[in-house]
Each structure stands twice: as structure tokens, then as C-alpha cells.
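> heads up, no residue letters with this:
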């Protein structure tokens, strides 16, 4: 179905206006502080704030106008900056719930793209590219410079995670593409997924699994920056023999979609920390919905090909046997991706354990390896390859690893760790 370019531009404009309005509202209401957090300011003397609050030794006062709660203990004073009322705390909790339902949004968007492709087909081309760029910008805004310093203090764990990321997944993806006898286009898409860095959702899943969040953030940061070189290199090496590949376009696209937005986000984190704090609750939610939109749009664009999952016999009402269903190329692609991510989770756990990693560290590496930045794979496939089918595995992969990762994290959350490494590693 053809869409008017003016109508498409209007939809994009509305989305951008909504995003800007949300960020502006947070800045205005939060006054530079997160909505649901208390920020403590400790002073050696209370006299500097006497104009705002009148206090006496050992007393506590509250200013409804400034929304400041101050306690004085001897010569020290603690000031809590709070948003008025309880509504901001409830909004923050609601946003957390929305963010935690990430697999549901991705799955729902993919189903919508398959059943009603006309509802998402407009979200393509530059929409997808800019959406992923904004998601990577949001990721950059969450990074801390100390995450990179941690590489020097914990080199063994970081090196093990990065090596697993860029050895297990690329070659496992190539193996699965051959094992399931995928056609060249789908095989290229599966391999591209394997060559991408860890997904941003891995940090949330790591938190749910009670693993090492600090290590997860560090691994995601390092693997994302290395992707600017490693992803085009590994993809060219493994995919170049299957389908025509413009290696230069792939490299430039990776730099544009990954390095530039992440660097910009990190710059905002350093030079505009209040902005990052004010938007800390909303940007992950926006990123979740943008990734879901990307996956749904890619599925919608390939809906005719996905229709082959139900052979022609289904159109006449005849029963479809399991063998005929599995023999279709898209079905084999789904099976290959499920095997790829399952293998990534398993090998990502046992490989670090084999070299003496703590269970918490092994869980973290497992999640980082098993969950890929599939949205990046879909965008790079659309920009560097001519066949739109190559982007399909990226959309399917996002659904697969989100559900598998969330299920695994739930199991691990209920399991008791053998040691107290989480606390030790967090403190370090």
C-alpha cells in the first residue's frame, strides 16, 4: 500500500513533538531532579539555607513552597528535594511497569505487523534509522565515565564478556544458518544478528536476575563501541560469500547509528547531568516503544513472505502438518534464532564459569551474550543490503531473546546464589 509522504512526515513530526514535550515536562516539574528520588545535600553548616528554611539544632522543618525537607543534626544538615505529593512517585512506578513489560510490547508489535501490516508499514526508512539513533542516544545518557574506568579494575571479567560476545554469537549464528539450511537472505540476517553487540535491554534483565548490573553496563558500553569496527568486519567475513554486501556502507552506517548517538548521549551525561537525571525515568520507556515499533515495522514490511509460514493448503481449510510447517524458510529462520539465543545464553554462562567466574558474573555474561541489539541488525540490514528480507531476522530475534531472557531472569531471581559476589562486585 502506498502512503503519502506528507502524511508520513506529519506522523513523524507528531512523534517528535510528543517526545520533546515529555522531556520538557520532566525538566519543568523535576527542576533537575528525578521524579521519585530523594537527593541528599550534606552541608557542614546550615546557615547558607536559612533564607529558605528556619531551623534549630536537632529540629526538622518542611517548606511546601520549595518542596524541601531539611534535618539538622549537630553541625550537619541533610536536605531532601522531593516532588510535591505522591503523584510523581506513582507515575515513576507506572513507567517502571511499562519498561519491565518490554517483551510483551515487542511481541505485540510483531503480531500487529504480521496481522495488520498496513498499521505499521508507514514506519520505515528514516523513521527506523532515527528511532534507533534516539534509542542509542538514550543509552549514552545512562552511561557513566566510571563504567570505562572499571575496565582497568576488573579486566578479567570485562575481557571474558567481550570475547564471548564477539566469538560465540557470530560463529554460532553462522553454524545455525548452515544447520537449518536457510536461504542466503535469511542466513545473512541471522549472521548479522550474531555480529551485533549486546542489547540495551540486557541491563534491565540483569537487574531482574539479581546479577551484576555494574558489569552488565560496562559490557554493553564496551561491546557497543567495539561494534563500530567489529560488526562490519565480522559481517563482511561471514556474510560476504552469501549475498552482495556494501562493506563501506555498513561501516559508515554503524558509525552513524551507534558511535555518534552514544557519544552525544555520553556528552550530555557529562556536561548536562541535570537533563539526564530529569529524563532518566522516561527515556527507557521511549526506547522500549521505539524498539517495539522498529520490530513491528520490519515484520509488517515482510508480512507477505511471512505468510508462507502457513502453506497454501491452509487457504483451502486443509490441515497443515508439522513437517510442512517447519519446512518453510521463515519457520526454519525462527528455529535458527531460537537455537542461536539459547546457545548464547548457555555458552555465555558456562564459559566464564570454566575460568573461575562467580555465578553472578556468569549470569551477567550469559545475558549479555544471549541478548543482542537486534534493532541495530534490522537497521543495518536495511541500509547495507538491497533485499528487505535480510532485516526480518532482526525483528524476530528481538522477540525471541526478549522472551527467553525475561524467563531466564525470572528463574535466576528465585534461585539462591552460591556466594555474595553481587554485593562484593557492586561495592567495588
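It's in. Here the structure is a predicted model, which means the values were calculated and not measured. Numbers count the residues shown, from 1 in each chain.
> going forward, measure contacts and count neighbours with C-alpha atoms only.
Fine.
> Quick check: which element contains residue 62?
Taking DSSP states H and E as the definition, residue 62 sits inside strand 60-63.
> what comes up buried for stretch 212-227?
212-227 (16 or more other Cα atoms under 10 Å).
> starting at the chain centroid, how far to it?
Its chain's average C-alpha position is 12 Å from that of stretch 212-227, according to Cα atoms, centre = their mean, to the nearest Å.
> Could you do stretch 119-138 as well?
14 Å.
> next one: stretch 286-300
Remark: stretch 286-300 is offset 12 Å from the chain centroid, using Cα atoms, centre = their mean.
> Presented hereafter is structure B, for comparison with structure A:
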């Protein structure tokens, strides 16, 4: 178990570099990743199953106590979740029109903007000295409401480019997102004295699963990802993420939150669950609409690491756990 923890810590420390390495491999040697992307087990794609494993890992670390914590201090959690689902979709919508995007590119950007908070935000918040409890709570709530929010926002903001199968997308998102989390919570609750070994290994499994998802989705789009028409997504993705950080931070300042809470809100608003966005893109739309999500996944790990590092050096850096 000590070896597993050491490997996990190593992977966490250099996760951004591994993301970049996997992205390069996917573009240069797309064959294996493409085969994985097209593989199905039953009616679920391999990418969907990998994401369910990640979210089960999130659920198994939770217990009813975590939900009680949210219930005791719901205002900041609700405010953070609302800010996330207002700021990121509207930024995506604005950038799509500013850069004149349409079709799969526009759908992909708005799908990323409509996704819940990314799991990487928890790591970045911890590294920066943010309020991790608040960060995890917002991430949990935004993820649980994602089956409703994602198809609703996509229908409102991208309906002119694509027909959004609301009911199918809702049930698919519910199956992929909510069911694994609830199953994880149930397993934790029933076997709480025996799950620590599983909890210890799940971060490693989750990180590997995310890397494999990036490999699969990017490999499936390797021929088009470097096309001139696709490269326009690079500045869009970067601006989307950085504007999310900026407006998330500004919102937390406006709400007069303390510094650790400001850090948590900043990461929760600016970092998206791009793995979920890419999974739904492949399942329901043109596979090319998943490219924006993969680019976002690579970029937000880079920007998040840099921002966490800068904040960590701040003399006012304080970690608060509530």
C-alpha cells in the first residue's frame, strides 16, 4: 500500500506532464486510442465506463457526514454552484459568437461550458491552500445536478446547431454520473470499516482512467485536431478557462468570502469536467465536438497548476477545512 501511495503522489505531482505526454502520443500514434474509443461493453462505451469508475471513486470517499456538512452551510455551496452554471456557459456562448464558431466546434465549446466542475479542481484547491471542503461540496452539487443542467443549457445555447435529445441525454448523464456516485456512497456507508484500502487506491485508478479517456477521445479525432479549422479552438479554450478563473474570483470577492474560499470558488468555476463533456459529445453528437473538451482537459491542468503554485507562494496562504 505504501508503494501505491508513492505512485499516486508521483502521478499527482506530475499529472500535467502526463496529460501533455498522453496528448502527444494520441496525436502521433492514434491507433490504440481509436480502438478503445470505439469499443463498447453492452450499451456503454469504454469511455463512459472509465468515467463511471472515476465518479465511483469520488463517491466512495463520501459519507452521509459530507452531505450533512453541505446542509449545515448551504449558502456558499449553492452560490458557488450557481456561479459555475451561469459564468462558464455564458462565457462559452460569448466566445462561440466572438470567434464565429458553428457546428460541432460551437457545440463542443458550449458542452464544455455546461459541464459540472472538474475533479482536478479539488487537487488545485488543496495545493493552493484553498477551502477544500467548500471545493468538494460545490463539485459534488454541480455534478449531481449535471444531468439536468447540461441538456438544458445545451438546448438553450446550442439548439440552433444541433438537436439536443434532452431525455436521452438526461438519463445517460444520470447513469454515468449520479449512479456511480451514489453507489460509492452506499459502499462507503455499508462497509465503512473495510473500504479504506479501496479509498487509498481510487485516486490512482481515477487519474489513470482520466489519462486513458484523454487518449481515447483525442486519438479518435487525431486527423482533425491539428487542422486549421480546429486550431481556432486553442485560443477559445484558453480564454474560456482564464475568464472562468477571473470571474469566479471576482464573484467570490463580491460575496466577501475569505481567501481560502476565494481560491475554492475560482477553481470550481474555472475548471470543467471535460471528461464528462467529451463522453457525452461522443455518445450524442459529432465526435469532432469532443475536441474542445480534450483541449480544455489538457489546458486547465496546466493553468490550474500554475495558479495553484502562484497562490501557494502567497504569504496569506491559509488552508481551512470546515
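Thanks, I have it. On a predicted model such as this, the values are computed, not experimentally measured, just so you know.
> Report the TM-score for the pair.
The TM-score (TM-score structural alignment, normalised by the length of structure 2) is 0.94; 316 aligned residues with a Cα RMSD of 1.5 Å.
> quick one on the thing from earlier: what range in structure 2 matches the strand holding residue 62 of structure 1?
For strand 60-63 of structure 1, there is no aligned range in structure 2, judged by TM-score structural alignment.
> Which SSE is immediately downstream of that strand?
Strand 60-63 of structure 1 is succeeded, C-terminally, by strand 68-73 (DSSP H and E).
> helices and strands around that following strand, which ones?
Packing contacts for strand 68-73 of structure 1, counted by 3 or more Cα pairs under 8 Å, 6 or more residues apart in numbering; DSSP states H and E, involve strand 60-63, strand 76-81.
> highest average neighbour count across those strands?
strand 76-81 (a mean of 19; mean count of other Cα atoms under 10 Å).
> That one aligns to what range in structure 2?
Following TM-score structural alignment, strand 76-81 of structure 1 has no partner segment in structure 2.
> How far off centre is the helix or strand just after that strand?
Note on strand 76-81 of structure 1: by DSSP H and E, the next helix or strand toward the C-terminus is helix 87-100. Distance of helix 87-100 of structure 1 from its chain centroid, counting by Cα atoms, centre = their mean, is 18 Å.
> got a list of contacts for helix 87-100 of structure 1?
35-36, 204, 281-282, 284-285, 288 (Cα atoms under 8 Å, 6 or more residues apart in numbering).
> do you know how far the spatially most central residue of structure 2 is from residue 80 of structure 2?
For structure 2, residue 273 is the residue whose C-alpha lies nearest the centre (Cα atoms, centre = their mean; 1.6 Å). Note on residue 273 of structure 2: its distance to residue 80 of structure 2, by Cα to Cα, to the nearest Å, is 15 Å.
> How about residue 224 of structure 2?
36 Å.
> And those two? Which one has more around it.
residue 80 (28 against 16; other Cα atoms under 10 Å).
> Need the counterpart of that one in structure 1.
In structure 1, the residue paired with residue 80 of structure 2 according to TM-score structural alignment is residue 161.
> And the next helix or strand past the host helix or strand of its match?
In this structure, residue 161 of structure 1 sits in helix 155-179 according to DSSP H and E. Counting by DSSP H and E, the element after helix 155-179 of structure 1 in chain order, helix or strand, is helix 184-195.
> That following helix vs structure 2, average offset?
Compared with structure 2 after fitting, helix 184-195 of structure 1 has a mean deviation of 0.7 Å; criterion: mean Cα distance after the TM-score superposition for structure 1.
> do the same with stretch 226-238 of structure 1
Mean for stretch 226-238 of structure 1 is 1.2 Å (mean Cα distance after the TM-score superposition for structure 1).
> Would you mind giving the residues in structure 2 matched to that stretch?
Mapping stretch 226-238 of structure 1 onto structure 2 (TM-score structural alignment) gives residues 145-157.
> Flag every buried residue along the matching stretch.
145-155, 157.
> Out of the residues you listed, which comes closest to residue 258 of structure 2?
Distances from residue 258 of structure 2 to the buried residues of stretch 145-157 of structure 2, taken as Cα to Cα, are shortest for residue 145 (26.3 Å).
> wait, what's in contact with that closest one?
Neighbour list for residue 145 of structure 2: empty [criterion: Cα under 8 Å, 6+ apart].
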